[in-house]
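J.: Below: sequence and its predicted model.
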Amino acid sequence: MMDFTPSPAAAFSDAFQAHIDAAMEAANQAQPPRNYIGASRLGEECERMLGYEYHQTPKDPDAHFQGKTLRIFDRGHDAETRMANYLRLAGFTVLTERPDGRQFGFGVAWDDARGCYRISGHCDGVVTAGPDDFGPYPKLWEMKALGDKGWKDTQRKGVKVSKPLYYAQMQLYMAYLGLADHPSLFTAINGNTGEIYAELVPFDHAAAQAASDRGARVVSTLTPDELPRISKQSTDFRCKFCSYAQRCWSEAQPAAAEAPAPWNWGN
């Protein structure tokens, strides 16, 4: 019979990780919330959730990210740099920032009170040249680090079906950054195996407009309660994973206001 008794070092290791986790979680919670809606969020179907985020509503008490999750996020950021290096090594020209060091991005709907655009986003990069077999150029580049399950699902179904948030994000970037003429490059690395998945994603005007319209409805509200929930039942599985579920379903909610007409911001 195998011995599953923890090693003598296990208690020290657990305590050490807990110490790191506590510091990471405290630092994360101390960060000021965004005062805008990012392009990476506009593929989210629940407009009420986006309203809570935009209006900087405090999350439910037990909804803050744990240290393990924060480290997974960090792994994703690190993977962007690694993949950019891989692309350059393979003969692609990849721009990940402007000459002044800022990321490539866009902003729409300026808000004087907040001192920022109400909707904005920053892409991972733009591929301006490379092997002919993978052109034409220039093309938007978006990179994600995925766990084995998510990576295999994306490989099997494609980014539009498997990762609709990423898909909407890319459509907005293509529209607002003037990169709609050529399909964008989506890459994902399997965090378990190191395998790379790559897909060319054509511009989808309807998807870009739908994401823009969703953003317009969110930033036009005075309170999140004006926006509809994704479901009529609190038991909906999507609500169970929401950081605002307790607040959303425990408080008496006024009737949702009629959504304003869609905005067309130059798509």
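T.: The structure has been received and is ready for your questions. Numbers count the residues shown, from 1 in each chain.

J.: rest of the way, CA atoms for contacts and neighbours
T.: Noted.

J.: residues in contact with the lengthiest helix in the chain?
T.: The longest helix of the chain (DSSP state H) is helix 67-89. Under the contact criterion CA atoms under 8 Å, 6 or more residues apart in numbering, helix 67-89 has outside partners 20-22, 24-25, 93-94, 124, 143-146, 189.

J.: Farthest-apart pair in these, please.
T.: Using CA to CA, the pair of those lying farthest apart is Ala22 and Thr93, separated by 40.3 Å.

J.: Give me the more crowded residue out of those two.
T.: Applying other CA atoms under 10 Å to Ala22 and Thr93 shows that Thr93 carries more neighbours, namely 18 against 13.

J.: Below is an additional structure, to be compared with the one above:
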Amino acid sequence: MSQSPKMGTLHGVGLGPGDADLMTVRARRLLEGARHVAYFRKAGRKGHALTISEPFLPDSAIHFPMEYPVTTEIPLGDPRYNEALSQFYAEVTMHLRALLVSGEDVVVPCEGDPFFYGSFMHIYERLRDTVPVQVTPAVTGMSAAWTATGHPITWGDDVLSVLMGTLPEEVLAARMKEADALVVMKIGRNIAKVKTALRAAGLYDRAWLVEYASQQGQTVQRLSDAGDRITPYFSIIVVHGQGRRP
């Protein structure tokens, strides 16, 4: 009587902020040994996760691109947005689970850290109770951003707040007023709203804008010097804490 194959492991691999030198040794080892690799991307695009990880993947690796059905085409508050994404995650999870049950390991390279606002979390929650899952943490994009400014983000008892630019303006302003140190992510087309909230919180003149932190094309400047242009997806606003120090 033949035995069923040992179940494979799903690896959520944090790639860090983009610079290959900031990738962990474990992440690189998993990429180099990958037989199956699955990665998120926009339809018709190569995807940032694959761009970072591709130099380390074996030529024999079997690719499974997971293409989002929507990104910005439907507003976040529209019920169709969640419906489309829920169906998408159900479909890719079914495919991954079939591979894992057959005994194959699957590596999912993730921009930044897999457990920090990443798409991998939605797969993890759907599979964690039925298959082995291991997560490799990574340097986050925000730590690369504040390091790029050349100033510490927190001092003494400073409280660091991380906000999403997709939040309503009044919520952003209220949370900003409570923060000692601040990181704002998912800026893009929300930049005007974020600027207004920063002004309302009295933090605009202290804010820095970092684009493509640690990557080729990195820019670091005061937000007030950035003008009115739309910022790219890989942009982070940083306000440094001014707390207790010796």
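T.: Perfect, I can see it now. Given the structure is predicted, the values throughout are model-derived calculations rather than measurements.

J.: Can you give me the TM-score here?
T.: TM-score of the superposed chains, computed with TM-score structural alignment, normalised by the length of structure 2, equals 0.31; 126 aligned residues with a CA RMSD of 5.8 Å.

J.: JSON lines for the contacts of helix 67-89 of structure 1, including distance to Ala11 of structure 1?
T.: Shown next, in JSON lines, are the contacts of helix 67-89 of structure 1 (distance: CA to CA, whole Å):
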{"residue": "Ile20", "distance to Ala11 of structure 1": "14"}
{"residue": "Asp21", "distance to Ala11 of structure 1": "15"}
{"residue": "Ala22", "distance to Ala11 of structure 1": "17"}
{"residue": "Met24", "distance to Ala11 of structure 1": "20"}
{"residue": "Glu25", "distance to Ala11 of structure 1": "21"}
{"residue": "Thr93", "distance to Ala11 of structure 1": "48"}
{"residue": "Val94", "distance to Ala11 of structure 1": "45"}
{"residue": "Asp124", "distance to Ala11 of structure 1": "40"}
{"residue": "Met143", "distance to Ala11 of structure 1": "37"}
{"residue": "Lys144", "distance to Ala11 of structure 1": "34"}
{"residue": "Ala145", "distance to Ala11 of structure 1": "31"}
{"residue": "Leu146", "distance to Ala11 of structure 1": "30"}
{"residue": "Ile189", "distance to Ala11 of structure 1": "33"}
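
J.: top of those residues by neighbour count?
T.: When neighbours are taken as other CA under 10 Å, the top entry among the contacts of helix 67-89 of structure 1 is Ala145 (25 neighbours).

J.: Could you pull up the residues touching that residue?
T.: By CA under 8 Å, 6+ apart, the contact list for Ala145 of structure 1 reads Arg75, Gly76, Ala79, Glu80, Ala188, Ile189, Asn190, Gly191.

J.: what's the burial count for the fifth one?
T.: Here the count is done by other CA under 10 Å, and Ala188 of structure 1 has 26 residues near it.

J.: and it, what element?
T.: strand 184-190 (DSSP states H and E).

J.: quick one, the next helix or strand after that strand and helix 67-89 angle?
T.: Using DSSP H and E, the helix or strand that directly follows strand 184-190 of structure 1 along the chain is strand 196-201. Put simply, strand 196-201 of structure 1 runs at 70 degrees to helix 67-89, going by axes from the mean of the first three to the mean of the last three CA atoms, to 10 degrees.

J.: Please identify the buried residues of the next helix-or-strand element following strand 196-201 of structure 1?
T.: Next helix or strand after strand 196-201 of structure 1 toward the C-terminus (DSSP H and E): helix 205-219. For helix 205-219 of structure 1, the neighbour count (16 or more other CA atoms under 10 Å) marks 207-219 as buried.

J.: Can you add distance to Cys248 of structure 1 and give those residues back as JSON lines?
T.: What follows is the buried residues of helix 205-219 of structure 1, written out as JSON lines (distance: CA to CA, whole Å):
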{"residue": "Ala207", "distance to Cys248 of structure 1": "27"}
{"residue": "Ala208", "distance to Cys248 of structure 1": "28"}
{"residue": "Gln209", "distance to Cys248 of structure 1": "27"}
{"residue": "Ala210", "distance to Cys248 of structure 1": "24"}
{"residue": "Ala211", "distance to Cys248 of structure 1": "23"}
{"residue": "Ser212", "distance to Cys248 of structure 1": "24"}
{"residue": "Asp213", "distance to Cys248 of structure 1": "23"}
{"residue": "Arg214", "distance to Cys248 of structure 1": "19"}
{"residue": "Gly215", "distance to Cys248 of structure 1": "20"}
{"residue": "Ala216", "distance to Cys248 of structure 1": "21"}
{"residue": "Arg217", "distance to Cys248 of structure 1": "18"}
{"residue": "Val218", "distance to Cys248 of structure 1": "16"}
{"residue": "Val219", "distance to Cys248 of structure 1": "18"}
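
J.: Now flag whichever of these is closest to Arg247 of structure 1.
T.: After measuring those against Arg247 of structure 1 - CA to CA - the closest member comes out as Val218, at 17.9 Å.

J.: Give the closest residue to the closest one in space, chain neighbours not counted.
T.: Distances taken as CA to CA, 6 or more residues apart in numbering place Gly51 nearest to Val218 of structure 1, at 5.6 Å, with adjacent residues excluded.

J.: and the one you found, helix, strand or coil?
T.: Following DSSP: H, G, I helix; E, B strand; the rest coil, we place Gly51 of structure 1 in the helix state.

J.: residues near it, how many?
T.: Gly51 of structure 1 has 25 nearby residues by other CA under 10 Å.

J.: Over to Glu80 of structure 1?
T.: Glu80 of structure 1: 21 neighbours (other CA under 10 Å).

J.: how many degrees apart are the longest helix of structure 1 and strand 184-190 in direction?
T.: Going by the same axes, to 10 degrees, helix 67-89 of structure 1 makes 120 degrees with strand 184-190.

J.: after helix 67-89 of structure 1, next one along is what?
T.: strand 93-95.
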